[in-house]
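Peer 1: let's see this in three dimensions:
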Amino acid sequence: MKKVLWLITARSGSKSIPDKNIKILGNQPLISYRIQTARNTQISSDIWVSTDSEKYAQIAKEYGAEIPFLRPDYLATDEASSVNVVLHAMDYAFSLDKKYDFIGLLEPTSPFVKSLDLEKAIDLLDKNENASSIVATRESRPNRIFIQKEDDYLSELADNLKLYTKLGRQSFGKEITPSGGFYISKWDDFIKTKSFYTEKTLSYLLDDISGLEIDEPLDWQFAEFIINNIVSK
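Peer 2: Now for the predicted structure:
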């Protein structure tokens, strides 16, 4: 059976929402949703949390994650890349002589991704010999035709809207963007490319709720609305 290492990254020190990764959403800390989702898959896996905080580590343990190490300071800055955080965890796995087929990065800020989505993503990646990775996406709104670089005048937008009046919204093709829901790579491919994004990265399209990523206070308020009015129903 193929095995995956789920790595949940939970650095302390969020600025937009203080202590966002352990802030209570519904009746439990935000990080717990990703731990529970990973635990509820039918995939052979280990679930590690990479954090620089003893407090975060203790909370993660209470919800069933492993904390094999505390993240070193140089990987806990605003400038530290998620790729280096992932490689650090993979190196640690090597030091323990643990072997995996896939590495999956899960960020606490996407609490509504379903276990079934993780299972389907792994299955799609496993069955595609040419693919190196798979990334969660969502439909991008608005379409690029409604966007221009910041300027005093909306000259580009005006030109685009002339085309829009002729075509109609239904004529636009669907555009997608990464949702932050998950990033999964074949283990050996990530070691080679050091990226979840290659020419052989598959897209896994999530619905609007599963694709929610909490970055700003307004996103948090929307997540609370979902918890109270949709997920709990």
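Peer 1: can we go C-alpha only for contacts and neighbour counts from here?
Peer 2: OK.
Peer 1: the closest residue to residue 131 other than its chain neighbours and residue 118: what is the separation?
Peer 2: Nearest residue to residue 131, sequence neighbours excluded (C-alpha to C-alpha, 6 or more residues apart in numbering): residue 200, at 4.7 Å. Distance of residue 200 to residue 118, given as C-alpha to C-alpha, to the nearest Å: 19 Å.
Peer 1: looking at these two, which is more packed in?
Peer 2: Taking neighbours as other C-alpha atoms under 10 Å, residue 200 and residue 118 compare with residue 118 leading, 24 against 14.
Peer 1: surely the more buried one and residue 40 touch.
Peer 2: No: Residue 118 is not in contact with residue 40 according to C-alpha atoms under 8 Å; the separation is 9.9 Å.
Peer 1: longest strand of the protein?
Peer 2: strand 176-186 (DSSP state E).
Peer 1: any idea how far residue 122 is from residue 219?
Peer 2: Counting by C-alpha to C-alpha, the gap from residue 122 to residue 219 is 28 Å.
Peer 1: run this one through as well so I can compare:
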Amino acid sequence: MKNYLVLIPARAGSQRLPEKNMKMLGDLPLIGHSINYARQAGFEHITVTTNDFEVAAYAKSKDLNVIHRPDELAGNQEPVISAIQHALENLPDDYYSIILLQPTNPLRPETLLREAIQIFEEENCESLMTVSRNVHKLGTISNNRFKPYNYKMGQRSQDLQPLYYENGLLYIFKTELVKQGKLLGEKNFPLIVEHPFAEIDIDTETDFKKAEMYLNFYKDIY
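Peer 2: Here you go, the predicted model:
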């Protein structure tokens, strides 16, 4: 396997779900699920970038490398690429590519990362992202009028044109791409994930309760 860095970004200051990265989901804090996932997949180079002292202490207790992110790179409007670039600037080693695991997507299919790495290398991708199919009839509202966007009125759901959304489960991208200020390259592979865990993306208390339900219900199935 080539030289990969697993990077877990976990900033402080969530407004909708305070201190969510250390909130207990099952028997682990939220960030612990991404840490365990990377380790169980066999990765040794795992770094947490954070401005949260509690998160930093937890990561260090797990013998992980921690990059202390400046607060100015951890605001609500700050793109994640700035945190990634800052981490690379503060790491002594060079890496072939980066695997990004967001704590807000704590539940992932067991074999997904290994499958993604295999595709990334065989297809010689610049980047890879996980996506899931949207199955909803979507539309816009203007002047109190609903206008269908991806279907025609009366059309069956099973006949919709396939559309997909980023589910956030994982991203892989070459380090050189990040240095150019990009996360997704021209040779970007969309890995389709059809799994209930792809529905979990935690931003609110409701999202968290849903994750708890999925963890309890699916843990003996997947």
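Peer 1: report the TM-score for the pair.
Peer 2: The TM-score (TM-score structural alignment, normalised by the length of structure 2) is 0.90; 220 aligned residues with a C-alpha RMSD of 2.0 Å.
Peer 1: returning to that earlier point: compare residue 122 and residue 219 of structure 1 (neighbour count), which wins?
Peer 2: When residue 122 of structure 1 and residue 219 are compared for neighbours, residue 122 comes out ahead with 22 against 14, by other C-alpha under 10 Å.
Peer 1: state the distance from that one to residue 160 of structure 1.
Peer 2: On the measure of C-alpha to C-alpha, residue 122 of structure 1 and residue 160 of structure 1 end up 39 Å apart.
Peer 1: residue 124 of structure 1 now?
Peer 2: Note on residue 124 of structure 1: its distance to residue 160 of structure 1, by C-alpha to C-alpha, is 37 Å.
Peer 1: and the residue located most distally from the centre of structure 1, how close does it get to residue 174 of structure 1?
Peer 2: Farthest-out residue of structure 1 from its mean C-alpha position, per C-alpha atoms, centre = their mean: residue 166, at 37.6 Å. From residue 166 of structure 1 over to residue 174 of structure 1 the distance is 18 Å, taken as C-alpha to C-alpha.
Peer 1: now swap in residue 70 of structure 1 and tell me
Peer 2: Note on residue 70 of structure 1: its distance to residue 174 of structure 1, by C-alpha to C-alpha, is 41 Å.
Peer 1: which one of the two has more residues nearby?
Peer 2: Legend: neighbour count by other C-alpha under 10 Å for residue 70 of structure 1 and residue 174, higher for residue 70 (14 against 10).
Peer 1: ok so, going back, please identify the helix or strand for the residue farthest from the centre of structure 1.
Peer 2: Assignment of secondary structure by DSSP states H and E places residue 166 of structure 1 within helix 155-167.
Peer 1: still on that earlier bit, what's the match for the residue nearest to residue 131 of structure 1 in structure 2?
Peer 2: Following TM-score structural alignment, the counterpart assigned to residue 200 of structure 1 within structure 2 is residue 187.
Peer 1: superposed on structure 1, what's the mean shift for the longest helix anywhere in structure 2?
Peer 2: Counting by DSSP state H, the longest helix found in structure 2 is helix 205-218. By mean C-alpha distance after the TM-score superposition for structure 1, the fitted helix 205-218 of structure 2 averages 1.3 Å away from its aligned residues in structure 1.
Peer 1: need the contact partners of that helix.
Peer 2: Contacts of helix 205-218 of structure 2 with the rest of the structure, by C-alpha atoms under 8 Å, 6 or more residues apart in numbering, involve 16, 17, 25, 26, 107, 196, 197, 200, 201, 202.
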